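Colleague: model this:
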Amino acid sequence: MAEGRVYDLFVIGGGINGCGIARDAAGRGYSVALAEMNDFASGTSSGSTKLIHGGLRYLEHYEFRLVREALMEREVLWAMAPHVIWPLRFVLPYQKGGVRPAWLIRLGLFLYDHLGGRKLLPATKTIDLRRDEAGKPLKPLFGRAFEYSDGWVDDARIVVLNARDAQIRGATILSRHKVTSARRDGDAWAVTVAHTLSGETQTIRARMLVNAAGPWVDQVLAGAMGRNNAHNVRLVQGSHIVVRKKFDHARAYFFQNPDNRIFFAIPYEGEFTLIGTTDRDYTGDPKAIRISDEEVNYLCNAASEYFAEPVRPADIVWSYSAVRPLYDDGASKAQEATRDYVLKLDETEGAPLLNVFGGKLTTYRRLAEHALEKIGGAIGTRGASWTAGSRLPGGDFAVLGFEAEVKRLLSHSPFITRVHAERLVRCYGTDAGVMLGKAETAADLGYHFGGSLYEAEVRWLIDKEWAVTAEDVLWRRTKQGLFLTAAQAAGLEDYMTGARHAA
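Modeller: Model (predicted):
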């Protein structure tokens, strides 16, 4: 980092919004620095239900603008990252006398099919659960269902891919750097960051500051900036459980609860089913978020109302929880609070500040575009919007070309299994072959940590994707934590510790 350099933008926060804004800005020619106090996507952005979706239930709250924007983004994002995003069909079982009448569901799905410029995703249809395999794992009282399209995303990976692409385009990306102070100094911001491992500090100057700290956006305003009246964010806890797979087909389920809340059951990592989410207000420290016994029981009981084989707490192999930093619009219930984003520009005291509130994975690219409009108005426009036709690292293959990419990798590295190849293409796309390099045998990939995780992949994650701990590798960059024993995970942690000390 050049001494005395003044960046155009300093972005606080390495979640999907911060990384998306940094990437868009760097691609337009702005000089950008971004600091994330922990690992990328270690907060809200890796704790989602992992969907690229319009938000069918948001239609009930008349959020038509948000739903339309999200629906239009599904295929844009799919084309941008066909390795970490793919289409998914959702089965919505219908029960007469249920929470929502059939006509209302049909109306919602009609709008869903026609609001958002759908081209490749198939349309809604009605299915007979007594004849369709989607009915097999369900209780026999469900005879009919609606089936519609949305998308699945590896949430943590799309965040780090945005960070990588921002860096490739010239941005300075600082992981594990906490902003301890941000103050206006003349016509620029002076931002002091402290490395969370070494404790070393540095001060970086920038013409404009973007506060995209997610759940910590108010804490940044109150702590680093000394504004004690910051109360803009409503924290809503969402928790998920993962169990051994409940069904063999590749579709997901959209379930409705009698309390008007909805939840999903989604095929996960080949051998599991992901069930979630919950919605409840949260007032604690976002770093301390954990699934509660109440939420575990809620999800198990709710899923057991649909599946013929009950879901019990003892079946859970993993769970995760995160807080959504929703803009506080005064909604009475957590599930009714707006999922839309709000961008607030502050130019009252000199160097401009943009605060980012709310948002969701599906609309992060559009949020970034809208942020760049405000940034351009504040410090001057550079370049036109460009991300709609772009590709994220590893995503430079045909949107329907996943199978061809797997075959190409198996041809390049015939010693790996098909399941391993599919996972690598899902994680890294065309970079998978680059990562495996000239290896001719599994032994050439180095130490085998367990599952399908080898040293060559771990080195890639350290060198290219800022991975520092075993948790970064096992639960964010990959989901191999589901397949490693505790002893194997400890072995990886020892390796990561050694790599840190050798760096």
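Colleague: only C-alpha atoms for contact and neighbour calcs from this point on.
Modeller: Will do.
Colleague: which non-adjacent residue is nearest Ala388?
Modeller: Val76 (6.3 Å; CA to CA, 6 or more residues apart in numbering).
Colleague: so when I look at that neighbour, I'm seeing a helix, right?
Modeller: Yes: counting by DSSP: H, G, I helix; E, B strand; the rest coil, Val76 is part of a helix.
Colleague: to compare against the first, here's another:
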Amino acid sequence: MTERIDLLVVGGGINGAGIARDAVGRGLSVWLCEQDDLAAHTSSASTKLIHGGLRYLEQFEFALVGKALAEREVLLRAAPHIIWPLRFVLPHQPHLRPAWMIRLGLFLYDHLGRGRRTLPGSRRIKFRQHAVGRPLREEFNTGFVYSDAWVQDARLVVLNAMDAAQRGARILTHTRCQHALRVADGWQVQLQMQDGSQIEVHARALVNATGPWAVSFLDEVAQIGHDHSLRLVKGSHIVVPRLFDHSYAYIFQQPDRRIVFAIPYERDFTLIGTTDVEYHADPAKPHIAADETVYLCEAANRYFKRTIAPADVAWSYSGVRPLLDDEHGNASEVTRDYLLELDEHGAPLLNVFGGKLTTYRKLAEEAVDRLAPLLGVHQPDWTGKGHPLPGGDDGDLPKLLMQLQVSQPWLPSDLAWRWIHTYGTRTAEVLGDTGDLDGLGEHFGAGLYGIEVDYLRRREWATTAEDVLWRRTKLGLRIDPSGVSRLQAYLSANK
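Modeller: You can find the predicted model right below:
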């Protein structure tokens, strides 16, 4: 039997999940298919920032920066449990950029995007009078502080998919779009499930949100001609034991004029990244190269008193960013803006090229704005108008944490903190009617219990240990190999 729907979204990264959420909220019948796990690739391999992109001002990308800064405010309100304000420290090196240029850039950064609404503005500081100066080498005397935000990137994807599903969308992970044929009144699509079974879908419109695979999808699956090419750029990050004891992040200018961030990460670590390297291999399997690790260590060592070496790296990850090929010679200067191409030579096909995490909601809104009239839908955009993502309907996290600790005094404090900062108001659903520690189920280590794993499998499409430990949480940084094996056995036995 052929399933008939309005819209099929192919790709379970941030853009695909955002489009599915927006479309179903406007009354369309929507399916999303993803060949792997949600956020399995690019969307879980970011620098974990919701930001305007300060460095893009030097490239005169004022529209992109303004759009991203406006979105920063929207997303802070929509998901305060996984998106938090973060202050950044920029040490000043006169030989790289004069102070007047930095002050001008920060003034623009403070006021683009309809201006700041919730975050403090930028200012100049003297490091000897501030805690952020203590970890820095002695030659750094002054710098600047400005605001941006941090995000649990893979969870942002999952929350968009959850909201879409709650509104009626069908989310199919580990489901490959094998073939898409344009017919008179839509797209005839063949989907293959993980167990080998197949589903035939007739969709009135199709969205290609496959990220690094956007061109190969057109060539091999839809067999549609196109005029665009993608430039694949690998960005790698390293995670090391915590290098400083405060809550600020750093942005470091490098001799090659690139910038590298050093960000407080998972309470006990520091995240350092990113690189920009041309990439021509399989987008599903990027790995950090030895010279990238050395580059990031040296980037941090130029600024911090405490030096690091490759042996200090606790974890590393790499992602492939599908950027619009603007024929720029420097990979780090290729635009991070996006292009939506609507092919109306028959049934609608919307191709998503490029983009960045921060602007995903705006991209999705624009995508559905273009598709909706063709599908006879006239409901207005809605995702930017105060509709929180699951768990984000109360942004007072200290209050939520206190309420949880008062109502469940037996719950370990570290676990209570992590759950509130992962699930927000959905923590009550994770906990259910459990009233003591034994009720949490099997303990796999690192504060991961069976009750949480059951929730992730039931509500968030987690099927493997990697899904749980590296995308739904980052407990992979702490759990031992025995715990990983027991977790995988638990998931396999409770399918």
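Colleague: sorry, back to before: in structure 2, what residue corresponds to the residue nearest to Ala388 of structure 1?
Modeller: Val76 of structure 1 maps onto Val74 in structure 2, with residues paired by TM-score structural alignment.
Colleague: wait, its match sits on Thr383?
Modeller: No: the criterion here is CA atoms under 8 Å, and Val74 of structure 2 misses it with Thr383 at 9.1 Å.
Colleague: those two: who's more crowded?
Modeller: Thr383 (22 against 19; other CA atoms under 10 Å).
Colleague: tell me if that one really is in a helix.
Modeller: No: assessed with three-state DSSP, Thr383 of structure 2 is coil; it does not lie in a helix.
Colleague: alignment lookup: it to structure 1.
Modeller: That one, Thr383 of structure 2, aligns with Thr387 by TM-score structural alignment.
Colleague: equivalent analysis for Asp37 of structure 2, please.
Modeller: By TM-score structural alignment, Asp37 of structure 2 lines up with Asp39.
Colleague: likewise for Val201 of structure 2?
Modeller: That one, Val201 of structure 2, aligns with Ile204 by TM-score structural alignment.
Colleague: same question, Ile102 of structure 2
Modeller: Ile102 of structure 2 maps onto Ile105 in structure 1, by TM-score structural alignment.
Colleague: tell me the secondary structure at its match.
Modeller: Quick answer, by three-state DSSP: Ile105 of structure 1 is helix.
Colleague: what's the local residue count around it?
Modeller: Ile105 of structure 1: 16 surrounding residues under other CA under 10 Å.
Colleague: where's Trp475 of structure 1 relative to Arg408 of structure 1, distance?
Modeller: For Trp475 of structure 1, the distance to Arg408 of structure 1 (CA to CA, to the nearest Å) stands at 27 Å.
Colleague: one more: Ala490 of structure 1?
Modeller: 34 Å.
Colleague: ok, His231 of structure 1 next?
Modeller: 52 Å.
Colleague: Gly270 of structure 1 -> structure 2?
Modeller: Per TM-score structural alignment, Gly270 of structure 1 is aligned with Arg267.
Colleague: what's the closest non-adjacent residue to that match?
Modeller: Arg267 of structure 2 sits nearest to Arg242 (CA to CA, 6+ apart), 7.9 Å away.
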